[in-house]
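> Sequence unavailable; structure follows:
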């Protein structure tokens, strides 16, 4: 039986792509899916919807559409508040507090847009920030589930990605770190969530303790969309946490522009360097550091930049699908976003992570722990000599290349979208 599934996918490209991949899987099973995301990503959703319709063979059993949010993540990161957020590292108070300062003034508008997008929904999915799926599901009287892009379920096995120092206190400290992040997030979002519940949804305000305790007590389903090869499931995670594997959005029909194809054919595999939606405070200075590092490391490069800045040894590109590009690289250098890290690991090439903030340092540490790349190099510490040294390690360490290739094979054999769709099919 067809359902109307609403997926709240607020965030940057790395947050949107997995949700679009999941939407394609649900459409293939006959569901109608509405993605709630920035209008900036309308072309991505449109292309995916066309591909899903082509696979459907014209039966029209399911469909996909975008309910656009007016907030643009790129504009936010370019702003002064966005730059402060990027400088916050992995401190959970600064990170979540930064989100509150940015989203607070537009919260009323964004909540109204999410509510409008959920009309007629039979199932609501979304991230834990603000726990919007819970509020909307309660208001509509429909099931809801959470999506975790990084480990967010309490465990004694390892610390929360934002609170690495809690490991010094052992299993108790690790679990306490997860609960502390829950509380910080709730206390920062409570001032605008509770009035919205009361005045718009007609629901009672939630207590000081917040909604996560109740969600876990009742076994609300969680889809953890990362690979067990990268983050093995701890023994103390309950059955309602489903570690599905990554949700990859591929573009099999994509063809490279002639300049990119010619550059790749003209020499040995280059090294990719790009920082996704992250916005360095001084982009020109960053570009100089990157190019100097590539020259010092003695490698060719493909960099995320203005194509007009290309030269004989460095090709600058705009948006190129990572699924196509990364397997053709000798190594990849990026910010460590969950989606970009997943693409690099699946490609089976060594990864150099230069994290800015949030969970990015965590993914860099996982890459290093898996011996698929060197230790992460924080972006704020980026210099040409340090980046050159990391690149040399990545391209000249046979054991690292072998480990990256083996990990890539494991991840490629997983089918996270199918697993997630199977879980969602059982939610009534």
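Looks like it came in fine. Small disclaimer: the values here were computed from a predicted structure and weren't measured.

> Going by C-alpha atoms from here, please, whenever you check contacts or count neighbours.
Fine.

> what about residue 25, distance to residue 49?
According to C-alpha to C-alpha, to the nearest Å, residue 25 and residue 49 sit 11 Å apart.

> And for residue 176?
Relative to residue 49, residue 176 is positioned 42 Å away (C-alpha to C-alpha).

> how about the strands in the stretch 151-300 of the chain?
222-224, 241-243, 271-273 (DSSP state E, counting those that start in this stretch).

> who's in contact with the second one?
Pointing back at strand 241-243 there. Applying C-alpha atoms under 8 Å, 6 or more residues apart in numbering, the contact partners of strand 241-243 are 153, 221-228, 233, 420, 423.

> quick revisit: pick the most buried one from the strands of the stretch 151-300 of the chain.
Neighbour counts (mean count of other C-alpha atoms under 10 Å) averaged over each of the strands of the stretch 151-300 of the chain peak at strand 222-224, with a mean of 26.

> try this one side by side with the last:
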């Protein structure tokens, strides 16, 4: 059994009849909150009102997503476990690229650090420098911080992508299968920056499907050095990819794909096959 959708990856004709494509597999949303209080508040109803889903400690994220003072949705950016795998060698350069994009646009970003300590340390360092220079960078809770004129929301905890992505204008990620599937289901345009293994396949597939521009190379998101020339060059490429992702064509295609996936129940189909084929 394969946990992806036939709408995204066609079934090869040479596969035996015993091979089944079930649809994407997702954990229950409540399991994906790192915060126990948020998990307790979550009703389990995907269509429930947005307000009040998060606990008081994370109300800042709700405001950042849906606050009346903002005219556009934020852009998600997260690399999951890429940092712990050794690919995020210079977290400061990563933050400086995001800062450069922010300074040349009106975009806002939500950054998930996935608890990667060097990145969290770089975030705290930037926040401390901002405070020392009298530039406000408030710490919202133990695991969240606002940077760069309050236009970058940094979170070291986890929130379900299937809950978050529909509230984002686009999702920038490493093209892992989970991030890819969640953004496809949400109908969210994507920018992929693969680092290893199947990520390159998914990144190319997203571009082929028309829901993402051409994949970024890693130096376009995380330059090896944080000098101004390297950061600005990477920011220019990233900005171009974001603008492509937000084009009417890609946004429309992302919606079409999400509509095709809406009726699928990957876990349910897998259970059905197990009951019929394995546990008669």
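Okay, I see it. Worth saying up front: this structure is predicted, and the values here are computed from it rather than measured.

> Drop the TM-score for these two in here.
Laid over one another, the chains give 0.69 as their TM-score (TM-score structural alignment, normalised by the length of structure 2), with 205 aligned residues with a C-alpha RMSD of 1.6 Å.

> which part of structure 2 lines up with stretch 54-65 of structure 1?
Stretch 54-65 of structure 1 corresponds to no residue of structure 2 when matched by TM-score structural alignment.

> swap that for stretch 5-25 of structure 1, sorry
Per TM-score structural alignment, stretch 5-25 of structure 1 has no counterpart in structure 2.

> By neighbour count, which of the contacts of strand 241-243 of structure 1 wins?
Counting neighbours by other C-alpha atoms under 10 Å, the top entry in those is residue 222, with 29 neighbours.

> Contact partners for that one?
Counting by C-alpha under 8 Å, 6+ apart, residue 222 of structure 1 makes contact with 145-148, 240-242.

> 6 Å - rerun?
145-147, 241-242 (C-alpha atoms under 6 Å, 6 or more residues apart in numbering).

> Dump those residues into JSON lines; add distance to residue 396 of structure 1 as well.
Formatted as JSON lines, the contacts of residue 222 of structure 1 follow (distance: C-alpha to C-alpha, whole Å):
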{"residue": "145", "distance to residue 396 of structure 1": "44"}
{"residue": "146", "distance to residue 396 of structure 1": "41"}
{"residue": "147", "distance to residue 396 of structure 1": "37"}
{"residue": "241", "distance to residue 396 of structure 1": "39"}
{"residue": "242", "distance to residue 396 of structure 1": "37"}
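
> So what does residue 89 of structure 2 match up with in structure 1?
For residue 89 of structure 2, the aligned position in structure 1 is occupied by residue 281, per TM-score structural alignment.

> Excluding sequence neighbours, find me the nearest residue to that match.
residue 83 (7.0 Å; C-alpha to C-alpha, 6 or more residues apart in numbering).

> Doesn't the one you found lie inside a helix?
Yes - using DSSP: H, G, I helix; E, B strand; the rest coil, the assignment for residue 83 of structure 1 is a helix.

> What number of residues are in the vicinity of it?
17.

> Now do the same for it: its match in structure 2.
Using TM-score structural alignment, residue 83 of structure 1 lacks an equivalent in structure 2.

> just residue 249 of structure 1 next, same as before
Under the alignment (TM-score structural alignment), residue 249 of structure 1 pairs with residue 27 of structure 2.

> Give me the neighbour count for that match.
Counted with other C-alpha under 10 Å, the neighbours of residue 27 of structure 2 add up to 10.

> And the strands in the stretch 1-150 of structure 1?
All strands of the stretch 1-150 of structure 1, identified by DSSP E, counting those that start in this stretch, fall at 4-8, 32-38, 63-69, 123-126, 144-148.

> wait, what's in contact with residue 153 of structure 2?
The contact partners of residue 153 of structure 2, by C-alpha under 6 Å, 6+ apart, come to 110, 145-146.

> Let's have the residues you listed in a markdown table, adding neighbour count, secondary structure and distance to residue 73 of structure 2.
Shown next, in a markdown table, are the contacts of residue 153 of structure 2 (neighbours: other C-alpha atoms under 10 Å; DSSP: H, G, I helix; E, B strand; the rest coil; distance: C-alpha to C-alpha, whole Å):
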| residue | neighbour count | secondary structure | distance to residue 73 of structure 2 |
| --- | --- | --- | --- |
| 110 | 22 | strand | 10 |
| 145 | 23 | strand | 18 |
| 146 | 23 | strand | 16 |
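
> For those residues, which ones persist in structure 1?
Using both residues aligned by TM-score structural alignment, their matches' C-alpha atoms under 6 Å, structure 1 keeps these contacts from these: residue 110.

> what span of structure 2 lines up against the biggest helix by length in structure 1?
Counting residues, the longest helix in structure 1 under DSSP state H turns out to be helix 170-196. Using TM-score structural alignment, helix 170-196 of structure 1 corresponds to no residues of structure 2.

> repeat for stretch 331-342 of structure 1
The aligned range for stretch 331-342 of structure 1 is 170-181, by TM-score structural alignment.

> and if you look at stretch 358-368 of structure 1?
The aligned range for stretch 358-368 of structure 1 is 197-207, by TM-score structural alignment.
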